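Chemist: coords please:
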Amino acid sequence: MKKRTFIYQLVLITVLGLVISSCFQDLGQNPPFDYPEEPPKPPISEDGQLFYMTFNDNYKDARSNKEASITGNPGFAGGKVEKAYAGAKDSYLTFKLSDMPAALGPAVTVGFWYKVNASPDRAGIIVIGPVSEGAPANAQNNRTSGFRIFRENAGGKQRIKANVGNGTADGWLDGGDKADIDPTISPWKYLALVLTEGKAFFYIDGEEVASSDLSKVSWAGCDIMSIGSGEPRFNEWGHLSDNSLIDELRIYNKALTASQIKEIVNHDTE
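Modeler: As a prediction, this is how the structure comes out:
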């Protein structure tokens, strides 16, 4: 019995020695052992994409290779993906729609990551709108075309809303408390406005929080997009510069589905 136990112990020691030797050979071999890496994530689809601004140390649209115009002193900060736009008082970007590779159509998706700063307690976020003819520069509020994505105080939280013009009137996307963000936690949230012929939708992190009937969005008189403020076309109600962070701003000339929006959320979160 003792002899058999000794043989078992000898076999075990021999096997362990071979394993350890193999490990050290892997560490010392030249070239080193090439362990397989995880395949890279597939990129987000560019199908129908008109505009893409990463905010990675510049304010350039990757689709047109055109730079946004800068008002004030916005900056950069750590983003959801690399760097992000960092808002500042009296600061924002404007981008000429004529610099996009194609005109905006009746089906559009605007999506971006957003990390709210609740001071000031209301602000414009992304705005495409026309001039209010005859109104002073500080009372611009023509909502009959384009869209306005903005935030307002709601019992200490920040409620994200949108407004869309159909050429003669405007409609609202107000999801109530479903569209609230707690600024004391201030997580990154993915905001998406989807416009179609017949309906408008607003999503947060791929979940629908508001919808409204929309015959068709009008782009009449819309020539610029504001990023980080309601200025200069949506300022009458005090939706001015936003001190929040904005990242990975994309505009598509098509209506993304909820599942497609969720794919973007998952891609940038994993």
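
Chemist: CA only for contacts and neighbour counts going forward, please
Modeler: Noted.

Chemist: let me know the secondary structure of residue 266.
Modeler: helix (DSSP: H, G, I helix; E, B strand; the rest coil).

Chemist: okay, now it: neighbour count?
Modeler: By other Cα atoms under 10 Å, 12 other residues sit near residue 266.

Chemist: another one to check against the first:
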Amino acid sequence: MKFLRYFPLILTTAALLSLGSCKQDLGQDPPFDYPDEGSSGVQLPDPLYHLACDDDLFLDGTLAGEMKTFTGESPMFVDGKSGKAYQNVDGQALILTPDAASTTALKSLGSYSIFMWIKFDGTNKNAAGLFSIGNKTIEVADVAFFLNNGNTTTPSEFFFKGFMQATGASGKPDAWFDAGDDAKIQNMAGVWAHVGVTYDAGTSTITLYHNGGAVCDRVLKDGAFGPMTFDEVSGICLGAFPSQVGLGSGAGWTAEASFYTGAMDEIYLYDQVLTPAQVTALYEQAK
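Modeler: Next up is the predicted model:
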């Protein structure tokens, strides 16, 4: 219902010349599956990770492994942006412990795109974790994105921030995505918002999106940050930071962090950079 898988459509030159229309012959057996492009007509790639949150923790994507809550309790579901949504509470988080093949895929992520719908209750003052790829050997995470309204006096506005640490030939470069007021999103508390980032390893550029449109971008390490490759992946964490749930080593960082409290829906991780048109199409799917 929620995620539409797109299949490549291959037509030969002869077929293109001989057919005046590409519509499906309803009498064809078996029927031919044309890609559903949605109202925008823009095709989306297959995700590495997709969590629809429809009354279960079923993963629809390439990654596989054990998906559960941090405490082991049954997850709570509420009305979502599309169907149901996962409700995170203080002290709780969702964790994916990937299998061997999925761990290998995450270690060589390269470029990526992360998107989700959130309905934040706005009570967190410190950094509230949204999406992280954990690593037990470093303080924060391989990749971590979070909300923070601790340095604003307006409860309904939040700063979207992030951290990345890769394993490269020249060591372990790390960088914060902290664009200040450029990454401040207004009127976030209590409403559904589509948020996410794309990271282009070729240009070392990270771009923040909100409700289908680009908000700001930053070039990391003067364009020399490069591909996201990791020496360890302990799991994917939603609603907290890895060190809060046993997937990281940063005890000091944990003291400064908050659990995200609010709903989360339609969570995607891609191992490539979505174009602006594709980001808009992803937003329009559940708008």
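
Chemist: and the closest residue to residue 200 of the second structure other than its chain neighbours, what does it touch?
Modeler: In this structure, residue 200 of the second structure finds its nearest non-sequential neighbour in residue 111, 5.1 Å apart by Cα to Cα, 6 or more residues apart in numbering. For residue 111 of the second structure, the contact set (Cα atoms under 8 Å, 6 or more residues apart in numbering) comprises 198-202, 227-228, 271-273.

Chemist: could you dump the residues you listed to CSV with secondary structure and distance to residue 14 of the second structure?
Modeler: Below are those laid out as CSV (DSSP: H, G, I helix; E, B strand; the rest coil; distance: Cα to Cα, whole Å):
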residue, secondary structure, distance to residue 14 of the second structure
198, strand, 38
199, strand, 39
200, strand, 37
201, coil, 38
202, coil, 37
227, coil, 40
228, strand, 42
271, coil, 34
272, coil, 32
273, coil, 33
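
Chemist: from those residues, keep the buried residues only.
Modeler: 198-201, 227-228, 271-273 (16 or more other Cα atoms under 10 Å).

Chemist: for residue 143 of the second structure, state which of the residues you listed is nearest.
Modeler: Of all these, residue 228 has the smallest distance to residue 143 of the second structure: 8.9 Å, by Cα to Cα.

Chemist: shouldn't the closest one be in contact with residue 166?
Modeler: Yes: between residue 228 of the second structure and residue 166 there is a contact under Cα atoms under 8 Å: 5.3 Å.

Chemist: now the spatially most central residue of the first structure: how far from residue 165 of the first structure?
Modeler: The centre of the first structure sits closest to residue 112, judged by Cα atoms, centre = their mean, with a distance of 1.4 Å. Going from residue 112 of the first structure to residue 165 of the first structure by Cα to Cα, to the nearest Å gives 21 Å.

Chemist: residue 131 of the first structure pairs with which position in the second structure?
Modeler: When the second structure is aligned by TM-score structural alignment, residue 131 of the first structure is paired with residue 136.

Chemist: what number of residues lie near its match?
Modeler: 19.

Chemist: cool, and residue 189 of the second structure?
Modeler: 18.

Chemist: same check on residue 39 of the second structure?
Modeler: 9.

Chemist: same question, residue 228 of the first structure
Modeler: Count around residue 228 of the first structure with other Cα under 10 Å applied: 29.

Chemist: now check the second structure for the residue matching it.
Modeler: With TM-score structural alignment as the criterion, residue 228 of the first structure matches residue 239.

Chemist: what sits against that match?
Modeler: Residue 239 of the second structure touches 88, 92-94, 128-131, 259-261, counting by Cα under 8 Å, 6+ apart.

Chemist: residue 280 of the second structure: what secondary structure?
Modeler: Applying three-state DSSP: residue 280 of the second structure is helix.

Chemist: just give me the match in the first structure for it.
Modeler: Looks like residue 280 of the second structure aligns to residue 262 there (TM-score structural alignment).

Chemist: which residue, other than its chain neighbours, is closest to the residue nearest to the centre of the first structure?
Modeler: Of all residues not flanking residue 112 of the first structure in the chain, residue 249 sits nearest, at 4.4 Å (Cα to Cα, 6+ apart).

Chemist: who's in contact with the one you found?
Modeler: Applying Cα under 8 Å, 6+ apart, the residues near residue 249 of the first structure are 51-54, 110-113.

Chemist: in which helix or strand does it reside?
Modeler: strand 245-252 (DSSP states H and E).

Chemist: so that strand corresponds to what in the second structure?
Modeler: Mapped onto the second structure using TM-score structural alignment, strand 245-252 of the first structure spans residues 263-270.

Chemist: average offset between the matching stretch and the first structure?
Modeler: By mean Cα distance after the TM-score superposition for the first structure, the fitted stretch 263-270 of the second structure averages 0.8 Å away from its aligned residues in the first structure.
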